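> Take this sequence and fold it.
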Amino acid sequence: MAVGLDAADSRVRDRHEQFRALAREQLPRLVSLARRLVGEDAEDAVQDCLLKAFQSMDQLRDEAAGQAWLTAILVNCCRDRGRARARHPQEVDLDEVEEFSLYRKIAYEDPFPYSDSLHLDFLAEFGPEDVHAVLMRLPPLYRVPLVLVHMEGFLAKEVARMLGVPLGTVLARLHRGRKLFEKEMWDYAESSGLLRKGRR
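Alright, predicted model coming up:
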């Protein structure tokens, strides 16, 4: 009987050590992803994620799937936090977004009149903190798929499974999210003075 208990204790200790190793390895990536998904709530979301993952560690059968498994848990924790914070979803004028073209706007406004590479000069004004600020302006509905596909490298069908929505819905959100991101880039550049800097 004692041998059986020792073996069970040993398995529990092994699972705990496995979890600690996985969490240590993935923590920087999880924090980075959470910052892009929920901003200042990132640390709390990661803490929620690790707690839920620890509680359901027995569900992870294949260690190689650990990264994707933790990512799916984190995405759900971030969505839960977003739902709790926002009583009303952020409204977006989709017609205005669909008509917007960053390429045409930059060409028409000509913020860098002596430039031979106008669009590249515009993009060069954005530092990592500016891109993050623009990203955080997007409603989570569009931000989450954009981050997962374009920054984390997940396939759209994987994101659809994570979010529990049809693939077509994810593809539509990605399209609208990209258009909205372009529009927010222009608005951010105007409001933060990036265009004035470029005129110097």
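> C-alpha only now, for contacts and for neighbours.
OK.
> ok now the lengthiest helix in the chain, how far from the chain's centre?
Using DSSP state H to define each element, the chain has its longest helix at helix 2-38. On the basis of C-alpha atoms, centre = their mean, to the nearest Å, helix 2-38 sits 23 Å off its chain's mean C-alpha point.
> other SSEs contacting that helix?
Packing contacts for helix 2-38, counted by 3 or more C-alpha pairs under 8 Å, 6 or more residues apart in numbering; DSSP states H and E, involve helix 42-55, helix 66-85, helix 128-137, helix 140-146.
> ok, and for that helix, which residues are buried?
Neighbour-count burial for helix 2-38, with 16 or more other C-alpha atoms under 10 Å as criterion, is recorded at Phe19, Ala23, Leu27, Leu30, Val31, Leu33, Ala34, Arg35, Arg36, Leu37, Val38.
> Equivalent analysis for stretch 53-62, please.
Quick answer for stretch 53-62 (16+ other C-alpha under 10 Å): Ala53, Phe54, Met57.
> Quick check: the first one vs Leu33, distance?
In other words, Ala53. Distance of Ala53 to Leu33, computed by C-alpha to C-alpha, to the nearest Å: 16 Å.
> got it, and the second one?
Counting by C-alpha to C-alpha, the separation of Phe54 from Leu33 is 19 Å.
> can you check the last one too?
Taking C-alpha to C-alpha as the criterion, Met57 is separated from Leu33 by 21 Å.
> do the same with Gly66
Going from Gly66 to Leu33 by C-alpha to C-alpha gives 15 Å.
> Please provide the structure for the following sequence as well, for comparison with the first:
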Amino acid sequence: MCSAEPRAARIELFRDVARQQLPRLYRIARRIVGDEAEDAVQDCLLKAYQHVDQLRERSAASAWLVRILVNCCRDRLRGRARSQEDVDLDAMEDFSLYRTIAYEDPFPYSDSLHLDFLAEFSVDDVRQVLLRLPELYRIPVVLVYMQGFLAREVAEMLDTPLGTVLARLHRGRKAFEQQMWRYATEHGLLREGAR
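Below you'll find the model as predicted:
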């Protein structure tokens, strides 16, 4: 689609892409803002419609919508006016889920200790763990590991240097592991036959 296309054609393209991408947008928003996902998607679609003239090609439309959604989610997170969580980077770097599970041995007599641990988590449990991550790490983790974007694409979406995104991905993985262990401890998932 070239820039000379009439607005009506762009709006029709937007409608097609929005219908197709709606479930994906909702999944991404659920993982970033939790219960505010529907509102974030609605904000995204409204902003996308208002800027439909920026939509140039069908092949880029999906990434364009995700970028708008990420910005809407970030706005919602900022709007919550929570203080920035302090993250102990040293403790996070030293934590190893693999070593902790092996040391704690929550499922004695198991030949597949780590798989048994992961099997205790439902989809909702994983979502709750994700929501515990600071926004700084949550957004890149969701986009790269759960939505399949390349780190450089995420860097462009967030208008952040690639090295910064890579560092946030590394720290985000470590923080996710740490939060998984905490969540499992708090919710009694570390007992054999807990579910």
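> Let me see the TM-score of these two.
Between these two chains, after superposing, the TM-score reads 0.93 (TM-score structural alignment, normalised by the length of the second structure); 192 aligned residues with a C-alpha RMSD of 1.7 Å.
> follow-up on the earlier one: now distance to Asp14 of the first structure too, for the helices and strands packed on helix 2-38 of the first structure, in TSV please.
Output for these, formatted as TSV (distance: least, C-alpha to C-alpha, whole Å):
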stretch	distance to Asp14 of the first structure
helix 42-55	13
helix 66-85	15
helix 128-137	39
helix 140-146	34
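> For Asp95 of the first structure, which of those helices is the nearest?
Taking C-alpha to C-alpha, helix 140-146 is the member of these nearest to Asp95 of the first structure, at 15.4 Å.
> against the second structure, where does that closest one fall?
Mapping helix 140-146 of the first structure onto the second structure (TM-score structural alignment) gives residues 135-141.
> so what's the residue nearest to the spatial centre of the first structure up against?
Among the residues of the first structure, the one closest to the centroid is Val147, at 3.5 Å (C-alpha atoms, centre = their mean). By C-alpha atoms under 8 Å, 6 or more residues apart in numbering, the residues touching Val147 of the first structure are Leu33, Arg36, Leu37.
> rerun that using 10 Å as the cut-off
Listed by C-alpha atoms under 10 Å, 6 or more residues apart in numbering, the contact partners of Val147 of the first structure are Leu33, Ala34, Arg36, Leu37, Leu135, Gly153, Phe154, Leu174.
> separation between it and His119 of the first structure?
23 Å.
> Ala156 of the first structure too?
Look at Ala156 of the first structure and His119 of the first structure: by C-alpha to C-alpha, they are 28 Å apart.
> These two: which is more packed in?
With neighbours defined as other C-alpha atoms under 10 Å, Ala156 of the first structure and His119 compare such that Ala156 has more, 21 against 17.
> Surely the more buried one is in contact with Val144?
No. Using C-alpha atoms under 10 Å, Ala156 of the first structure is not in contact with Val144; the gap is 11.4 Å.
> Need the overlap of contacts for these two.
With C-alpha under 10 Å, 6+ apart as the test, Ala156 of the first structure and Val144 both reach Val170, Leu174.
> who touches the alignment partner in the second structure of Arg20 of the first structure in this structure?
Under the alignment by TM-score structural alignment, Arg20 of the first structure pairs with Arg15 in the second structure. Counting by C-alpha under 10 Å, 6+ apart, Arg15 of the second structure makes contact with Ala9, Gln21, Leu45, Tyr49.
> Under the alignment, what does the last one map to in the first structure?
The equivalent of Tyr49 of the second structure in the first structure is Phe54 (alignment by TM-score structural alignment).
> how near is its match to Gly164 of the first structure?
As judged by C-alpha to C-alpha, Phe54 of the first structure and Gly164 of the first structure stand 22 Å apart.
> hang on, the earlier thing: give the single residue among the buried residues of helix 2-38 of the first structure positioned nearest to Leu5 of the first structure.
Nearest member of the buried residues of helix 2-38 of the first structure to Leu5 of the first structure, counting by C-alpha to C-alpha, is Phe19, at 21.1 Å.
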